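A.B. asks: Here is my input; please provide its structure:
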Amino acid sequence: MREHRGVSREELKHSAVVTVTVLMVLGLVAAWSVLIPGVMVWDNIVVAVIGSLRLTGPVAAAFAAWVAVRKRRATRGERTIRQALKAPLAILAVVVGSFGATVLVLTLRAVLSEQAGRLLPSGLAMGAAGLTLYVVLGWMLGWAVPYAITPMLAGMATYALFTWIVEGSGWADRLAPAPPEPYDLFQGLSDGAFLDQTIWLLGISAALLLGWAAAVTRQPLALAAAMLAVLTAGTGVARLLSEPDALASAQKIVYSCQEWPITVCVHPGMRGGLTELGSAFTGIAARLSGTPAAFQRVEQRSRLTAGAEDAARGVIPIHVDDLDTGYADRAAAEFVERLSRPCTEPVSAGYRAIVAAWLRGEPLPAGPLVEHQNASAWFSGLSEEQRREWLRMFYADFANCRLSVNHFGGPAYAPRPSPTPLMPVPLMPASPGGMPSSAR
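C.D. replies: As a prediction, the model looks like this:
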């Protein structure tokens, strides 16, 4: 068996095949976990493949460290720059090739269904550049600490480092090879930001690798190239940090709509949810008919702008994060929750819960208190039309959490000769977390 610098060619080939297979499988699993369920938009694919680096990156770093440890033990004498860079560049080819295979599989899946938007090549380039940095860091750790445990430590160290950077606050998270956070369908991914991040990642990777080559070969040319790479990395950082946040401004969205029986409009990447959302909100619209909260049109909005929606009369904004099981019920429950102010007293909250459950189309809760049980039984005995008439009479009391036992069969429900006109009660704005801000 022919030896190559202390590592057999057959061993290198076998390790490369195993690494490509592991990285591809792990990349697909990790990307699949990042994909937003049911969303058909190219940005979703880009964010998923970049997000997969959180797991594939440490594995690539561990592989690079393993090869570096073997090469360091077998290296004797002086070497040229070409000889020094041959092994790490070969590792890069293997790792980036596995990344390309993962992208290809996800792209083929996406092509089979109609995707909204367009694929950003700069986002894919940034993902490949991020893997390059993982490999370079792993190689340098393996060369500096040539022990058997080093590959595992390299994987753990790179995972911890970039997790800490991404989850931290400030500007540093924009430099890490990770998808932008928070990610929202209504916010455009920045092609320019991805390009600047690619320049930074490739620049710092080249600077580290060439600096290592200059140290082991003692060649001034490698050192000069490393200095140029540092300048390139600095340019990328300056451009990246000088630009506004990639998610700062919302894109103009052309909605996909279902016009009957009410108009429901969503992001084109979520058009698969129109039927279920229409079914959920049609019943709510019928029950709210004749009240200040009546509506005829439903529009999906960005959760990042929650609390600042400027909806026209008869139009309600909703938030749909994904099309996973129960998405329509979750959107309907969140909207109904915003119809009234939170109740601070348990008794009032129980009466409010009865009406809210009816609006959502759910079974009426009995509650632990006798008055709530009696109110639920009384409300259950009304016909659907009687309930709607009841809500028209007492909507202001419901919205302001003033319901009491008198509203459920008591004197307050007696026919009124000339009921006081209802004043419009605005919807409570939702906070970015999805619940009314006053409920927090």
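A.B. asks: hey, let's count contacts and neighbours off CA atoms from now on
C.D. replies: OK.
A.B. asks: Leu323 contacts Gly269, correct?
C.D. replies: No. Leu323 lies out of contact with Gly269 (CA atoms under 8 Å); the separation is 10.3 Å.
A.B. asks: please give me the structure for this one as well, since I'd like to look at both together:
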Amino acid sequence: MSEFGRVLRVEARRSALLVAVPALAGAGVIAAWLSLVPGVAYWDNSVVALLNAVLLLGPVAAALSAWAAVRERNLDYLRDLTARSPATAALLDLLLLAAGALIAYTAVTAVVVTSTLARAGAGPLHPLGVPVGASALVLHVVAGYLAGRVAPRPATPVAVLALSWPWAMLREPGRSWLSLLPPPAFGRVALFTGLRPGVLADQLVWAAGLTAALVLAYAGWTNRRAFVAVPLAVALAVTAVATVRLASTGGRAVQAAPVAPACREWPLTVCVHPAQRAALPTLTAAAVPLAARLNGTPAGFTRVEQRPLTEPTVVAGGVATVHLDEELAPGYQTRAVRQIRDGLVTARACASPAAVRYRALVDAWLLGEPPPQAPATAAARRFGGWSEDRRRAWLRVHFAAYRDCALRASSFTGPAAGRHKGGKHGSGPSSA
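C.D. replies: Down below sits the predicted model:
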């Protein structure tokens, strides 16, 4: 054991590791950071960021491993003087190179996890998410190193990079099951969906099985022994089974993932995906004025809920549903309130240009925007001179005409428009 320890210490001082670890860690952190969704901390997307980092790290690690193998092949004549198996030196090299790559991967993982925790990440971190990337990275190290051992030529590292780079970088997520073979190519995981655990498990088994098969095949070829035939066959069979399972997915790597929403209860109940809980104060402030103006109408609401993009936005039963930008881009609260306003109306097209103008006039008030630049009419002047309370009372009487885009000039005259009937109507916010 003392001799083995000395060998490990000597091997660990090689410049290949000194170059590989910081280079891989730096490249991986950059790749992962660019993949993180700004403003959203969703653990499934953190896993995707790690796997996207491996798409870059894998080819680079394979090329560095091939370079180390080609360089160290010149020292084989010294290793042959010892009593160790011919495969021992190569296996020690693989052990150290894999350890160096995993150290770099650990650094990338630490950055991604810290970033997600700092932003109060939502959803569970699936236990297979991190090992899938690690196994794919080790597979690249093994494949690159063995390529350098089998073909010890100066051009081998370049050839390894030229072959592994397109395989890792040019696959489109979701187009084919081939994109799921390690290193997997995942797109961003939309909110209310999650990665399928079975796919992650199959990817881990596929990478581990192929890695074991490569190592066993090289050991058997070097030692000229047949004892590795059985474990080699098992490793290949496991890889084949994982391949069939991945092919059966058709490239679908995500599934619906219901989550408990994050809510703010006052003055409205506003609920969003927990990964976007930072939007609660701003979204609440934007929705309260609209809720107050609709109070007492058939479209009055006291609750706002974020829904997946696949579901329509509606206002019904006191609940208004909205979609939010995945990245919470500036102005997302205004777009959400516009969605609520759009859910109020049943007639998307108005029967006359005058009806269009009247609806735009009411829309601007509901959204708290300046009135539209349109030719002044008696109705517009009259509506513009009313107080807030008077406008709300008018909307309670004429909401059906607004909803159906049937407002006319006469809607803004007469007793219903000119009187504010005392008392508050309905429930919910009464002032903005």
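A.B. asks: Superposing both, give me the TM-score.
C.D. replies: Once the chains are overlaid, their TM-score stands at 0.74 when taken by TM-score structural alignment, normalised by the length of structure 2; 399 aligned residues with a CA RMSD of 4.2 Å.
A.B. asks: neighbour count winner among Leu323 and Gly269 of structure 1?
C.D. replies: Each of Leu323 of structure 1 and Gly269 has its neighbours counted (other CA atoms under 10 Å); Gly269 has more, 21 against 17.
A.B. asks: Would you map the helices across the stretch 251-400 of structure 2?
C.D. replies: 280-294, 332-342, 353-367, 378-385, 388-403 (DSSP state H, counting those that start in this stretch).
A.B. asks: want to throw these into TSV with mean neighbour count and distance to Leu36 of structure 2?
C.D. replies: As requested, the helices of the stretch 251-400 of structure 2 are exported to TSV (neighbours: other CA atoms under 10 Å; distance: least, CA to CA, whole Å):
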stretch	mean neighbour count	distance to Leu36 of structure 2
helix 280-294	21	21
helix 332-342	20	19
helix 353-367	18	33
helix 378-385	15	47
helix 388-403	19	41
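A.B. asks: Quick one: these as a markdown table, columns for distance to Tyr105 of structure 2 too.
C.D. replies: Output for these, formatted as a markdown table (distance: least, CA to CA, whole Å):
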| stretch | distance to Tyr105 of structure 2 |
| --- | --- |
| helix 280-294 | 35 |
| helix 332-342 | 35 |
| helix 353-367 | 49 |
| helix 378-385 | 63 |
| helix 388-403 | 57 |
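A.B. asks: tell me the contacts of Glu78 of structure 1?
C.D. replies: By CA atoms under 8 Å, 6 or more residues apart in numbering, the contact set of Glu78 of structure 1 is Val216, Thr217.
A.B. asks: 10 Å - rerun?
C.D. replies: The contact partners of Glu78 of structure 1, by CA atoms under 10 Å, 6 or more residues apart in numbering, come to Ala84, Val216, Thr217, Arg218.
A.B. asks: Please give me every residue in contact with the second one.
C.D. replies: Applying CA under 10 Å, 6+ apart, we find Val216 of structure 1 in contact with Glu78, Arg79, Thr80, Ile81, Ala84, Leu210.
A.B. asks: Helix, strand, or coil at it?
C.D. replies: Three-state secondary structure (criterion: DSSP: H, G, I helix; E, B strand; the rest coil) places Val216 of structure 1 in helix.
A.B. asks: which parts of the helix or strand encompassing Gly138 of structure 1 are buried?
C.D. replies: Secondary structure assignment for Gly138 of structure 1, by DSSP states H and E: helix 121-144. Buried residues in helix 121-144 of structure 1, counted by 16 or more other CA atoms under 10 Å: 122-143.
A.B. asks: wouldn't Ala336 of structure 2 be in contact with Leu290 here?
C.D. replies: No. Counting by CA atoms under 10 Å, Ala336 of structure 2 does not reach Leu290; the two are 11.3 Å apart.
A.B. asks: picking that back up, list residues touching both of Leu323 and Gly269 of structure 1?
C.D. replies: Jointly contacting Leu323 of structure 1 and Gly269 under the rule CA under 10 Å, 6+ apart are Gly38, Val39.
A.B. asks: Show me what the helix holding Gly138 of structure 1 is packed up against.
C.D. replies: Applying 3 or more CA pairs under 10 Å, 6 or more residues apart in numbering; DSSP states H and E, we find helix 121-144 of structure 1 packed against helix 42-51, helix 53-74, helix 81-111, helix 150-167, helix 191-217.
A.B. asks: average distance between the third one and structure 2?
C.D. replies: On superposition with structure 2, the mean distance recorded for helix 81-111 of structure 1 (mean CA distance after the TM-score superposition for structure 1) is 2.6 Å.
A.B. asks: Not counting sequence-adjacent ones, nearest residue to Arg252 of structure 2?
C.D. replies: Spatial nearest neighbour of Arg252 of structure 2, excluding adjacent residues (CA to CA, 6 or more residues apart in numbering): Gly174 at 6.0 Å.
A.B. asks: sorry, back to before: which among the helices of the stretch 251-400 of structure 2 is found nearest to Thr302 of structure 2?
C.D. replies: Closest to Thr302 of structure 2 of these, according to CA to CA: helix 280-294, at 6.9 Å.
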